[in-house]
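Peer 1: give me a 3D structure for the following:
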Amino acid sequence: MIQSLRSLLNPQAFSWIPHKTPLSAPVTLACATVGYLVSVAFLSWSCRKPVPVPKLVAPAHNLFLCLLSLVMFAGTLKEVIQETATQGSREWLFCMPKETRVQGAVFYWSYIYYLSKYWEFVDTFLLVLKAKPLSFLHVFHHAVVPTMAFLWLEAAQSLQHLALLTNSGVHVLMYLYYFLCSIGIYPGWKQLITQCQIVQFVFSFSTLLPFAYYQVSKPQGCAGAGALLFNGIFNLLLLILFIQFSSRTYKSKQRKTT
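Peer 2: You can find the predicted model right below:
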């Protein structure tokens, strides 16, 4: 366990070992997901009025996730560039060999991303403690994303590095917005964040085309096809929910202003 924890500080030494790497057991993922949903239900039932939260908690939380997203983006980009130069091709970004071992710095940031999804549960708890309504989109997204990130590592899923780059990039903007709001500054680009999230999902579907080509043309296929199917269905549901959210939120505001 100590050795596994030390690897968190050394990207080159990272290795995903089921049941040994921290939070790598499916039962841990299941318990965390169920615990999140039960906690949200209990807090929503019990916190009918806002519960006082220290003023620095929300800004610190949002700033931390903004900076962490920036670090994940930069770290992943560096490793993607280096790995592409080593392999002499971008093909691995769309189709990793089935015998790919989930180890080294190129997967280290996927693991950090996976861990960050547990920390993001705090997003929900802060909203509940403030007695703010929770949307199905919010709870569904936070409950399922850890499973998606877990499968990236467990199945050495192809396309995960592109997904990590786009998602962490959007999260830099999103958590910067939340941070500014939490300190009393309300930028006028909330709609831009939603639009970026929708574009992110559309882009993720476009990357399925080269994956499908390699999956069919290569005798061995690509790593993580089953996990990618789960990811695709999840992203499709999120895309639909985000489009509905955008239509309901911003078009209604436009009607009021007109």
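Peer 1: going forward, measure contacts and count neighbours with C-alpha atoms only.
Peer 2: OK.
Peer 1: give the buried residues for the longest helix seen in the chain.
Peer 2: Ranked by residue count and defined by DSSP state H, the top helix of the chain is helix 57-87. Buried residues in helix 57-87, counted by 16 or more other C-alpha atoms under 10 Å: 58-59, 61-63, 65-66, 68-77, 79-80, 83.
Peer 1: stretch 181-190 too?
Peer 2: Ser182.
Peer 1: one more: stretch 94-105?
Peer 2: 94-98, 101-105.
Peer 1: also this sequence, please, to line up against the first:
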Amino acid sequence: MEVPFFPTLFITCKTWALRQPFFPTLEDWLVNHPKIYEFSWNNGKTPASSHRFLTLTVLTYISFTFILSQVSRPTLARPVLKSITAVHNIFLLTLSFIMALGCLVSIFSEVPNFNTLVCFPRGKSPTGPLFFWAYIFYLSKIVEFVDTLLIILSNSMKRLSFLHVYHHSMVVIMCYMCLDSAQSSFAMVLVTNCVVHVVMYTYYLFCALGMRPKWKKMVTDFQLLQFWASFLIMAMLVFYHFTGAGCSGILSWCFNAFFIVSLLFLFSDFHAKSYSSSSNKVKGA
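Peer 2: As a prediction, this is how the structure comes out:
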């Protein structure tokens, strides 16, 4: 049994992509490279794959964030801080673009149909190109901890909200669980998240360079849209799970469902407080 419309859309997009003259080159670089094609996630053996590493990494991030936000901190010259921030944003927006492209090419190259994309069969092992890009995605979420350090060094403590710390710490756990359980549908979530992050880090880069784009609200709107898309993807996973032979990683899906619901609530609250108050100020001016 299939979800209507999406299988046809998937085949149409896949057929179009495979016909492009540049696709074989992208496939060679982003799918068939031996390091990518032969990737295998082995808990405790693959770098950064042990439960101990995950636990210590998240606890260290939360502890250091709390400590550094409470004590007196070294101050960097503003030009130096801006330069570091700009380099950090360039790195992450470039990496996000490569991850989105790599995962998308892997989907079109490796996944035969929409059903398989949403619902990996039970017993699926986390190997191959899709899981390579999931692994890079997981590591990138640890690199994103630098976002918090830059906020602290810039003394922009209003930006160091519960939402910020909660999001950065929990998303690492989510990515780890997706890899460790070979969770179904993660590839679509990865692509949508990376596309949003390209937009987000481009905005932050402009800010670091002294420009203030007028599309700040669009960044938050994109994030909210991403969460709603994740809901749709998770709903389709449940549909395929209970109308077929079952999907891989359904238990980690439960954790991710809770996490995304909580993020949607927190981001919606942030959106309402940030932009409703702004519009009220404009009306009262």
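Peer 1: alignment lookup: Val172 of the first structure to the second structure.
Peer 2: Taking TM-score structural alignment, the alignment pairs Val172 of the first structure with Val198 from the second structure.
Peer 1: can you tell me the closest non-neighbouring residue to its match?
Peer 2: Nearest non-adjacent residue to Val198 of the second structure, counting by C-alpha to C-alpha, 6 or more residues apart in numbering: Leu93, 4.7 Å away.
Peer 1: so that neighbour versus Met200 of the second structure, what's the distance?
Peer 2: 8 Å (C-alpha to C-alpha, to the nearest Å).
Peer 1: same deal with Pro126 of the second structure?
Peer 2: Taking C-alpha to C-alpha as the measure, Pro126 of the second structure falls 29 Å from Met200 of the second structure.
Peer 1: just Ile233 of the second structure next, same as before
Peer 2: In this view, Ile233 of the second structure and Met200 of the second structure are 22 Å apart by C-alpha to C-alpha.
Peer 1: and if you look at Ile136 of the second structure?
Peer 2: From Ile136 of the second structure over to Met200 of the second structure the distance is 19 Å, taken as C-alpha to C-alpha.
Peer 1: equivalent analysis for Leu76 of the second structure, please.
Peer 2: 24 Å.
Peer 1: ok, now which ones touch the alignment partner in the first structure of Gly123 of the second structure?
Peer 2: Under the alignment (TM-score structural alignment), Gly123 of the second structure pairs with Glu99 of the first structure. Shown in contact with Glu99 of the first structure (C-alpha atoms under 8 Å, 6 or more residues apart in numbering): Ala223.
Peer 1: ok, now Ser69 of the first structure?
Peer 2: Contacts of Ser69 of the first structure (C-alpha under 8 Å, 6+ apart): 168-169, 171-172.
Peer 1: show me where the stretch 151-285 of the second structure has helices.
Peer 2: Assigned by DSSP state H, counting those that start in this stretch, the helices in the stretch 151-285 of the second structure fall at 162-180, 186-208, 216-243, 250-271, 277-284.
Peer 1: quick one: the shortest one to helix 250-271, angle?
Peer 2: What that stands for is helix 277-284 of the second structure. Interaxial angle, helix 277-284 of the second structure versus helix 250-271 (axes from the mean of the first three to the mean of the last three C-alpha atoms, to 10 degrees): 20 degrees.
Peer 1: repeat for the longest one
Peer 2: Angle between the axes of helix 216-243 of the second structure and helix 250-271 is 160 degrees (criterion: the same axes, to 10 degrees).
Peer 1: residues in the first structure aligned with helix 216-243 of the second structure?
Peer 2: Using TM-score structural alignment, the residues of the first structure aligned to helix 216-243 of the second structure are 190-217.
Peer 1: would you indicate which residues of that stretch are buried?
Peer 2: Buried positions in stretch 190-217 of the first structure, judged by neighbour count with 16+ other C-alpha under 10 Å: 193-194, 196-198, 200-201, 204, 208, 211, 214-215.
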